[in-house]
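1. can you look at this prediction? I've put the sequence above it.
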Amino acid sequence: MKISYNWLKQFLKIDWEAVKTGELLTDLGLEVEGIDRIESIKGSLEGVVVGEVLTCEKHPNADKLSVTTVNIGKEEPVQIVCGAPNVAAGQKVPVATVGTVLYDDKGEGFKIKKGKIRGELSLGMICAEDELGLGKGHDGILVLDDALKPGTPAAEVFDIEIDEVFEIGLTPNRADAMSHYGTARDLRAGLIQQGVSLELISPSVSNFHVDERKLKFDIEVENKELAPRYCGVTITDVKVGESPDWIKSRLNAIGLSPINNVVDITNYVLHELGQPLHAFDAMKVKGNKILVKTLEQGTKFTTLDGVERELHNEDLMICDGDSNPLCIAGVFGGEDSGVSENTTSIFLESAYFNPVSVRKSAKRHALNTDASFRFERGIDPNFTKYALKRAALLITEIAGGTISSDIDDLYPTKIEDFELLLSYENAARLIGEKLPNETIKNILASLEIKINSETEGGLGLTVPAYRVDVQREADLIEEILRVYGYNNIQFSHKLNTSISFSDFNGVKVENIVGNQLNGLGFHEIMSNSLTKASYIEHSENLNPDNNVEMLNPLSNDLAVMRQSLLFSGLESVAYNINRKNNALQFFEFGKTYHKFEDKYEELKHLSLFVTGNRTQDSWLKTNKTSDFFYVKGVVNSVLARLGATALKTTPTKNDVFSEGITLSLGKIKLADVGIVKQTILKSFGIKQEVIYVDFNWDNVLKISSKKGVKVKALPKFPAVKRDLSLLVDSTVTFGEIYNLAFQSERKLLKEVDLFDVYEGNKLPANKKSYAVSFLLQDEQKTLNDKQIDKIMQKLQATFEKNVEASLR
């Protein structure tokens, strides 16, 4: 949320520096994330002065140029070459002196330099209106008041407003501060605690009166639960046009683009008082009637953005007398009823809509507007009529309209303030310090919380209806504490803790592995557990029925909880590669989330992502690209550190890999290691190879927590390892090699391991190289060379026959 400091000062006459005010707002819970300097004219015309044209003669070498001498308030006049047709001697003009930076309509600056134009020296620039950012005129130079003195800075001549805008990270519970008035009200409470007492100035509406009762709209609210309060008034003889500069400056400062005076006024009051308003073209409302109702499911409605939408039967709509929809209540207006340059009469609406209803409609139609943002969180029901009067007066003042009806205020059941009890003892207990009773009462009074009664033990209070976040005694105590100042609470430097006994500490294991990976050059990442539902389409192993879906997702990108750590990790990889950080080694401890028919399940994982070079560029050594063999070594070292050494290698069943293996300890699966499929990488915009490891961390913790150590006698006869470097088609998988090997030799073959994969320019097209190791052992005797060679020849023949493999 953006808050203009100049606008804020309309409610509080504060003279503090913006930084100091920002610090107090942050202490009050309205965290200021940044302060931006805003200029109504970029550059504030620094370096531009008033000049007097002393002479003006035709340029000797150009028909459309003039050579002038200009008095800019210095001892000697300066010569300036000017191309404007209206330049003449005796004029007072704005002059951009040498070194001045001017800005074009795109905000890009250009510097005025000393130079020659067609052979004549030019020491500045006589400016047109658009060149200074004062307007769009470019027919000629801007001629100023003849009474101005040469050398006067242009910033003193023109009304340039410099503002400072607070970017406030507003938390959802602070509905009361969703406006400049609300922020000023909270700031005033903080200032009182600082010993600065200022009056909170609210805009006056005492001049509101009906000019002529000539346009009456009947209002009927069918669903009073969804629209507890609804106000409306008509204004005729409106002239829709451009807004005055002061309104445009306020809106521009907070990032809103001015549209026309009527729409701008509704936006102005929205951000001033926090009350959303909507203006309808009265001539487009049939039957001189407004109906607030729901419509049938599937009713078509085109909103202001030109999108045709299908309405839900729970969407509250503003309709005309023929039940034609005009607006989604509290969310977005309709294309056919909006104010245009041809509008002469308007129906102005101000209402309090049910927050839950507005929230559902906004989410249902994927709309997030300034109005829905406020209605969803809860606005002040007592401001509904007041804000309507404020906007109506501004429209009559700026757009020349006349108020043509009484205000219809349908408010059958008043939304009452609510009462709470505050115990001094509970306040001291939760705050951690006993505050003086008078301090507590002063803070509550500054927050407009009325004290109805007082006893020795506490207070009876009335909380205003707009404080929807203050519903319990604990909320009251929080209000007292934030205004008093968290930093003002004294705390003990003594640390008290309890020690619990545990046979096994999973956090300790994570720290051990994390430190080990960090020592190997890995960096830890933390990804959002919320992700896109579409990611599971990349793997047939992931079932959309197992998605844990959000009831009210913030966006489609955060709609479900992740079933795999792969995709959130690839987002981080892509983010870094896009910023020229191509050599990456990441690890992440995280959970995956799954929904089954009878339960929800969370599984712990450790994921590794490796891509690019293994080391930084150096003239001392040749860089090596991270490969499958390197990553497998990292995985083995991690598992060995936790006591898992006798690992079994099998082909992976995880379909996110183009090549991969599964490492197990007996029947316990520990990790999948492999190269991510190119199709998946392409969807993330990644063009380089990425090796991914997925540890089943729950299983890793199980093997790490075992106290006993299983031992067996060393084999009496040695094992023999032989390697084959096989050239195979790119479609062949390690799984096929693995299965064929054990089909060929079941008795003496103990292990088959893939330790390298190579695909490159030195190989034939559509071919790749597998480096595979085979462990042979006979438990009854020592194998001789003849037996070993026979087995290896048999394996080679099997591979040649079944997958057309050849030795490299």
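-> Perfect, I can see it now.
2. going forward, measure contacts and count neighbours with C-alpha atoms only.
-> OK.
3. mind listing the helices for the stretch 151-300 of the chain?
-> Ranges of helices in the stretch 151-300 of the chain, per DSSP state H, counting those that start in this stretch, are 154-157, 180-193, 245-253, 261-273.
4. now the shortest one: how far from the chain's centre is it?
-> When C-alpha coordinates are averaged (Cα atoms, centre = their mean, to the nearest Å), helix 154-157 and its chain have centres 39 Å apart.
5. what sits up against that helix?
-> 44-46, 48-50, 94 (Cα atoms under 8 Å, 6 or more residues apart in numbering).
6. from the residues you listed, which is closest to residue 509?
-> residue 44 (59.7 Å; Cα to Cα).
7. contacts only, for the closest one.
-> Going by Cα under 8 Å, 6+ apart, the list of residues near residue 44 reads 155, 160, 162.
8. make CSV out of those residues and add distance to residue 432.
-> Output for those, formatted as CSV (distance: Cα to Cα, whole Å):
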residue, distance to residue 432
155, 53
160, 50
162, 43
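9. second one coming, line it up with the first:
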Amino acid sequence: MKISYNWLRDYLDTNLSIEELSHLLTDIGLEVEAVETFESLKGGLKGVVTGEVITCERHPNADKLSVTTVDVGGADLLHIVCGAPNVAAGQKVVVATTGTIIHKGDESFEIRKSKIRGEVSEGMICAEDELGVGDSHDGIMVLPSDVKIGIPAAEYFGVTNDVVFEIGLTPNRADAASHLGVARDLAAALTARHPEHRTAGVRKPDVSGFKPDNNNLPVAVIVEDAMACPRYSGITVSGIKVGPSPAWLADRLKAIGVRPVNNVVDVTNYVLFEYGQPLHAFDAAQIAGNTVVVRKMPEGTPFVTLDEVERKLGAEDLMICSSSEPMCIAGVFGGIRSGVSGSTTAVFLESACFNPVSVRKTSKLHMLKTDASFRFERGTDPEITVTALKRAALLIKEICGGEISTGVVDVYPEPVIHRRINLSYDYVNRFTGQEIPEADIKVILKGLEIGIVSESAGGLELDIPPFKVDVFGIADVIEEILRIYGYNKIEAGDKLNSSISYHQRPDREKLQNLVADYLSSNGFNEIMTNSLSSSAYYEGGAWFDPEKCVKMLNPLSRELDVMRQTLLFSGLESVAYNLNRRQLNLKFYEFGTVYEQTGANVKGDIVRSYREQKLLALFVTGRLVPESWYNSESSADFYQLRSYVTALLAKTGIDQRRLQVAESLPPFFTAGSVYTLNGKAIYCIGRLHVKLLKQFGIGQPVFYAGIHWDNLIGVIRNHSVSYSEVSRFPEVRRDLALVLDKSVKYADLEAVAFRTGKQLLKKVNLFDVYEGDKIEAGKKSYAISFILQDETKTLTDKEIDKFMDRLAAALETETGARVRR
């Protein structure tokens, strides 16, 4: 939200600098995210002054140029070469002096002292379009003869310079969604923190002069749904002339990023940002039957909004209607037929309070976000509607002419009841851990316009105004007091109270950080993707069961209409995004939750339930290492990814050898494996199917591993880690070359070896694979190393040979492997 410094000064006197004001705003909970400058004319006409042409003669070397001397109030006359046909001695003109930056559209250039056809030129006599004050370029601007020379052009043309604060308004602070709301907080803080501002207060616009001129254009108001519209106020102004807004009004709106439309619409926007109360102006001639009806329309009713888009209304959309047709989506957006146009001569002004939930649902349904809906969704003050209406009517009468042609029509069947809260001084002091003077508490509450109903020795009975939508209890009141008093003034005590917390074993966060650190140190980048996904990925059931999708009741879009069942699709979106930007070598990981819908048959009825699981996904594609003269061109593959997963499991204390290989393989893999432990899936790993990659526009192989993090945590919980001393006795290596059937897996050989070796065998490694004409068809050759070690002694050759004979026999018996001599 943008707040204009000049606008604030209309309501508040302060001598704080912009920097001090920014700090104070942030300190009271209105965080200043940026500070910008605004100039109604680009460049602010810096260096441009008024002057008088003293002499004007033809240029000796150019027929269309003139050589002039100009008095701009300095010690010397300026020599300026001018090409305008209308320049003449005695004229009052506008002069850009040397060093001035001239902005013309999107281009700019600096005025420098130069020679033009041999004559010195020390400035430029300006035309309208060169300054941005008009469009004419027929000649230089000639000012009235009584204009003083040497005055800044910015002063003469009334150029507005402003400072704009960009405030990050939190959703609970609807009371500060306006200049008056911000001024109220500032006034309270200045009064509480600066003794010299003890009497500072907010100057609110004076509407005491409001009175109807006649009753020539009455409009009846009927509210059929008081729950959705607790209060509706309106008034008519006739005899107006719609046109451009005066400069001061247009500049105020432009400073905060609002585009001026016309004087009527601009007034409604001005009051919106002044009071925080949205208004809407209807062309009175378009209100059939001179009756406004606030009601809901049948579902599916077509309605064309101001942006010329036809929308189908929902059954719960509250509409502002005439006696025959809808005119406006209440609190959100106006209709195209009832808006103010150049031919409008009378308007009906609406100032209402709408139910926040109703507006939020309608805004979300039609995907319409406006300044009005922003405020209505957070809650507006029902007690400000009439004041804002009077303010707008007086401004329209002042700017657009016309007459107020009816009294205020105010439908307010059940006035809001103010909340009452009893505040104990002792409780405030115990809550904050510090004694806050009672006088300061009362000054702050008064500054925030929180009423004090009664006062006792121990505390106050407070009346909470309805614009304080987030103040419900005593803790909320203390929060209001503290942010104005200053959190920085609350000292840290000598005593710290803390409760003992129990951490489950293992510590999930610590373990996740351990794994994340390992992956990041090995070149992986962490990604974080949306938990919402597209149901299109699940259609047809080729990869996952679409019946298990958790569907959104009110999806933001077709692309975000289900909760994700897997991290696979969102990860591939990230891979595709990077590949499309020529980032071809990728290693990604993501921790994320997935969701699925399950059903159980209970007495013939399907009872729906939902399950959440946490997964860890890894993606690898492209080259193994960056391209270099000493590196091979090897690409990422299954085995590289599996080595990362194996090391990752080892980090958590899980030995890969404990896992079993499942028979089934997910359909999204062309090749791969699924590993389980005690019947629970631990991880799947493999090369992704070409059809799946094509669906995402990916043309290179991608390898994926999906780790069931919750199942892994469950295994680790029942797993104890023990430490053993490093052996003092040496390791021994022996190699075997085995000939075996191609159907035999290395994992089978490894399992047989460890069963045979028990405590003696420490490591097994496959270091060569051969298939060729040197061995028979259907066979392959594995070269495997075996690391042996005895923890109690040094192994002898006889013991080693005896073990290797036993191992060879076991491999031949259980796998059919034959030692290749």
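-> Sure thing, it's come through. All values reported here derive from a predicted model rather than from experimental measurement.
10. most neighbours per residue, which of the helices of the stretch 151-300 of the first structure?
-> helix 261-273 (a mean of 24; mean count of other Cα atoms under 10 Å).
11. that one vs the second structure, average distance?
-> Compared with the second structure after fitting, helix 261-273 of the first structure deviates on average by 0.5 Å (mean Cα distance after the TM-score superposition for the first structure).
12. assign residue 427 of the second structure to helix, strand or coil.
-> Look at residue 427 of the second structure: counting by DSSP: H, G, I helix; E, B strand; the rest coil, its state is helix.
13. how deep is it tucked in, by neighbour count?
-> 16 (other Cα atoms under 10 Å).
14. for residue 401 of the second structure, same thing?
-> If we define neighbours as other Cα under 10 Å, then residue 401 of the second structure has 16 of them.
15. just the element for the residue nearest to residue 528 of the first structure when sequence neighbours are not counted, please.
-> Nearest residue to residue 528 of the first structure in three dimensions, chain neighbours excluded: residue 568, at 7.2 Å (Cα to Cα, 6 or more residues apart in numbering). Using DSSP states H and E, residue 568 of the first structure maps to helix 566-577.
16. same list, the helices of the stretch 151-300 of the first structure, but as JSON lines with distance to residue 140 of the first structure please.
-> As requested, the helices of the stretch 151-300 of the first structure are exported to JSON lines (distance: least, Cα to Cα, whole Å):
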{"stretch": "helix 154-157", "distance to residue 140 of the first structure": "18"}
{"stretch": "helix 180-193", "distance to residue 140 of the first structure": "41"}
{"stretch": "helix 245-253", "distance to residue 140 of the first structure": "23"}
{"stretch": "helix 261-273", "distance to residue 140 of the first structure": "29"}
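17. out of those, flag the one nearest residue 785 of the first structure.
-> helix 245-253 (85.0 Å).
18. what range does the closest one cover in the second structure?
-> Alignment of helix 245-253 of the first structure against the second structure: residues 247-255, by TM-score structural alignment.
19. ok, which stretches of the stretch 451-600 of the first structure are strands?
-> For the stretch 451-600 of the first structure, the strands defined by DSSP state E, counting those that start in this stretch occupy 458-463, 523-524, 530-531, 548-549, 560-561, 584-595, 600-611.
20. ok, the stretch 201-350 of the second structure next?
-> So, for the stretch 201-350 of the second structure - with DSSP E, counting those that start in this stretch - the strands run 220-223, 231-238, 279-283, 291-296, 302-304, 310-312, 318-321, 326-329, 333-334, 346-353.
21. out of those, which is closest to residue 561 of the second structure?
-> With Cα to Cα as the measure, strand 310-312 is the member of these nearest residue 561 of the second structure (20.0 Å).
22. fine by me, we can end here.
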